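Novice: I would like the atomic coordinates for the input below:
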Amino acid sequence: MIGALALGVWGTPRATYDVDFLILAHCNDPQPFLGLLRAAGFSINETWHDANPMAREVVLRLAHPTAPHFPVDLVFSLGPFDRAVLDRRQAVDFHGLTIWMSSPEDLVLMKLRASRPRDFDDVISIVKNPRLHLDLDYLWGWANQLGLHGELSYVLHAADTGR
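Specialist: Predicted coordinates:
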């Protein structure tokens, strides 16, 4: 799990309107996978996909009749960073369920990559979490590879100075 629900574990919780999962898969024929999702009651939100054509190849937005206004986003990737995210995922107890979450460092990097204003605030809340001891070498290594050096510098400075 990635996104705002993971933020609730590693930083300051905030309202969210979806749940995000990172899926590492390469699928030449998605029909069997889509069939499994449909059999489980999920439907693809074609309206969202039509409004977000750039995300169509990377994000599959789903709806389920038990929570029709709370979409599920499956984020597909085959890149080396996303492989590292999945390799480093952590099992977290979530109301009695074991949920696999991205590590706090990887959530920081994913949010810096998204670069929305709320993501910077989310990252600052993770950096300021006194329960965490972030691996700065890991953060700097990937920030440099992903072209996020300036963004990471900004949030580390903002977290240290309180802005």
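Novice: can we go C-alpha only for contacts and neighbour counts from here?
Specialist: Fine.
Novice: Give me the residues contacting the longest helix along the chain.
Specialist: As assigned by DSSP state H, the longest helix anywhere in the chain is helix 149-161. Outside helix 149-161, the residues within contact range by CA atoms under 8 Å, 6 or more residues apart in numbering are 112, 120, 123-125, 127-128, 140, 143, 163.
Novice: let's see this one next to it:
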Amino acid sequence: MAVGLSGFEKEIVERADPMIFEGCEIFVATPEDLVVLKILAGRPRDLDDVEGIVEIHAKQLDWQYCLAAARRLEAAVDIDLVQQIERLRSG
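Specialist: Next up, the predicted model:
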């Protein structure tokens, strides 16, 4: 997979949200980036995780960002990410 070449990994790091864990600041990927990454991975567990993320964050998810990221990644991988995100959004 050429995800790194697409610039998506850098974007994930730049968009990461800071949080405090056991007194240390760590950065965590946004729910939107997790959705795209897990759909890209496509394993059954990842797809179950996506359903949970959508269930918890559905009203706050930036679906337009998810779709835009999926479109950019489709140029680097041979997976129809946009269609899967559209199904999630409407489901």
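Novice: Quantify their similarity with the TM-score.
Specialist: Once superposed, chain against chain, the TM-score is 0.76 (TM-score structural alignment, normalised by the length of the second structure); 84 aligned residues with a CA RMSD of 2.4 Å.
Novice: Check which residues of the longest helix of the first structure are buried.
Specialist: Of the residues in helix 149-161 of the first structure, those with enough neighbours to count as buried (16 or more other CA atoms under 10 Å) are 149, 151-152, 155-156, 158-159.
Novice: As TSV, the residues you listed with distance to residue 73 of the first structure would be great.
Specialist: Below are the buried residues of helix 149-161 of the first structure laid out as TSV (distance: CA to CA, whole Å):
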residue	distance to residue 73 of the first structure
149	27
151	25
152	26
155	26
156	29
158	30
159	29
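Novice: Out of those, which comes closest to residue 60 of the first structure?
Specialist: Using CA to CA, residue 151 is the member of the buried residues of helix 149-161 of the first structure that sits closest to residue 60 of the first structure, with 27.3 Å.
Novice: Would you mind finding the match for the closest one in the second structure?
Specialist: Residue mapping for residue 151 of the first structure onto the second structure gives residue 84, with TM-score structural alignment as the criterion.
Novice: contacting residues around the helix or strand hosting residue 55 of the second structure?
Specialist: When elements are assigned from DSSP states H and E, residue 55 of the second structure belongs to helix 44-57. Residues external to helix 44-57 of the second structure that are found in contact with it (CA under 8 Å, 6+ apart): 31, 34-35, 38-39, 61, 88.
Novice: Would you mark the buried spots in it?
Specialist: Neighbour-count burial for helix 44-57 of the second structure flags 46-47, 49-50, 53-54 (criterion: 16+ other CA under 10 Å).
Novice: Which of the three states applies to residue 19 of the second structure?
Specialist: With DSSP: H, G, I helix; E, B strand; the rest coil as the basis, the three-state label of residue 19 of the second structure is strand.
Novice: Thought residue 28 was touching it, still the case?
Specialist: Yes - with the criterion set as CA atoms under 8 Å, residue 19 of the second structure and residue 28 qualify as a contacting pair; they are 7.3 Å apart.
Novice: And those two? Which one has more around it.
Specialist: A direct count of neighbours by other CA atoms under 10 Å for residue 19 of the second structure and residue 28 places residue 28 higher, at 15 against 12.
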